[in-house]
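Asks: how would this look folded up:
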Amino acid sequence: MFEGIALGSRISGLGNNASFWEKLIMCGCYAVTTPIGMGIGIGVLSVFNGNNKSTIIAIGTIDSLSAGILLWTGIVDMLAMDWVFGPLARAGLFKTLCAMTSLVAGMILMSFLGKWT
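Replies: Take a look at the predicted model:
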């Protein structure tokens, strides 16, 4: 759910840089790839061996690639654009401190979520 909200906010933030059809295609790709991935996961569940050495290596590799992409997108594409080139670049001290506090609080809450799963 949160990925869809984040993607929707970024697509709407494109403004006039992307046409209606380009935005529609982006949303459609997300809406189609998620169920396809779930279907593949359900399909291979019967032959999946989570204790196999090659399975553990494959899962670790894919997880690390996914984490790297997520970090790059979060730090470079989202945070840098908002903090360096966006409205927070010229914001006052109070707004900057509120934004930083919210950012750190979100990181802490997400780390608790990661610990529980």
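
Asks: going by C-alpha atoms from here, please, whenever you check contacts or count neighbours.
Replies: OK.

Asks: any chance you could map the helices in the protein?
Replies: 2-12, 20-44, 53-72, 80, 93-116 (DSSP state H).

Asks: tell me the most buried of these?
Replies: helix 80 (a mean of 15; mean count of other CA atoms under 10 Å).

Asks: helices or strands up against that one?
Replies: For helix 80, there is no helix or strand it packs on, judged by 3 or more CA pairs under 8 Å, 6 or more residues apart in numbering; DSSP states H and E.

Asks: what are the contacting residues of it?
Replies: Under the contact criterion CA atoms under 8 Å, 6 or more residues apart in numbering, helix 80 has no outside partners.

Asks: now the other sequence, so there's something to compare against:
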Amino acid sequence: MVVYIIPAVLTLLVGLNPLVTGNFIWKTVSAIHMFFCIVWAISLAYYLLLHTQRNILHEEEGRELFGLLIITAWMSLCHSSSKNPVGGRIQLATAILIALFPFISWVYIYTNKEMRSSWPTHCKTVI
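Replies: This next block holds a predicted model:
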């Protein structure tokens, strides 16, 4: 849970004051958090490489891996915005893609009949 609270607070601070990304404490906390997310993502990827028997998205560790990658990409985007607080087209496009990725993934998985057929029973009755 802490892995999600820290970037949420850091992002909230950026929303309240975009220039906070130039603050030493903000940059240090975000850099340390990104480091731990990358290390954790590498360990999850290694675990999945050795133990995955089904689709990676069917595994709890696979979904956690994608969450860590989203967090790392988002924090990296915020971290790099201190150089250009106004942002550019590439940063805006990246932010939009990161924000829409979970929704697009869900739509793909939900509409893919082959993936749905291998869902556990409790997942088939959710929607």
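
Asks: TM value for the aligned chains?
Replies: Laid over one another, the chains give 0.31 as their TM-score (TM-score structural alignment, normalised by the length of structure 1), with 70 aligned residues with a CA RMSD of 4.9 Å.

Asks: can you report how many residues lie near Phe36 of structure 2?
Replies: Phe36 of structure 2 has 15 neighbouring residues, counting by other CA atoms under 10 Å.

Asks: oops, could you answer that again for Arg89 of structure 2 instead?
Replies: Arg89 of structure 2 has 8 neighbouring residues, counting by other CA under 10 Å.

Asks: how much space between it and Trp74 of structure 2?
Replies: To Trp74 of structure 2, Arg89 of structure 2 is 16 Å away according to CA to CA, to the nearest Å.

Asks: and for Val39 of structure 2?
Replies: For Val39 of structure 2, the distance to Trp74 of structure 2 - CA to CA - is 16 Å.

Asks: of the two, who's got more company?
Replies: Trp74 (19 against 13).

Asks: I'd say that one and Ile98 touch.
Replies: Yes - assessed by CA atoms under 8 Å, Trp74 of structure 2 is found in contact with Ile98 at 6.9 Å.

Asks: how about Thr94 of structure 2: what's its closest non-neighbour residue?
Replies: Leu77 (8.0 Å; CA to CA, 6 or more residues apart in numbering).

Asks: contacting residues around the one you found?
Replies: Applying CA under 8 Å, 6+ apart, the residues near Leu77 of structure 2 are Gln91, Thr94, Ala95.

Asks: now the first one, nearest residue through space, not along the chain?
Replies: If the residues on either side of it in the chain are set aside, Gln91 of structure 2 comes closest to Leu77, at 7.1 Å by CA to CA, 6+ apart.

Asks: could you say which helix or strand contains the one you found?
Replies: Secondary-structure assignment from DSSP states H and E places Leu77 of structure 2 in helix 60-80.
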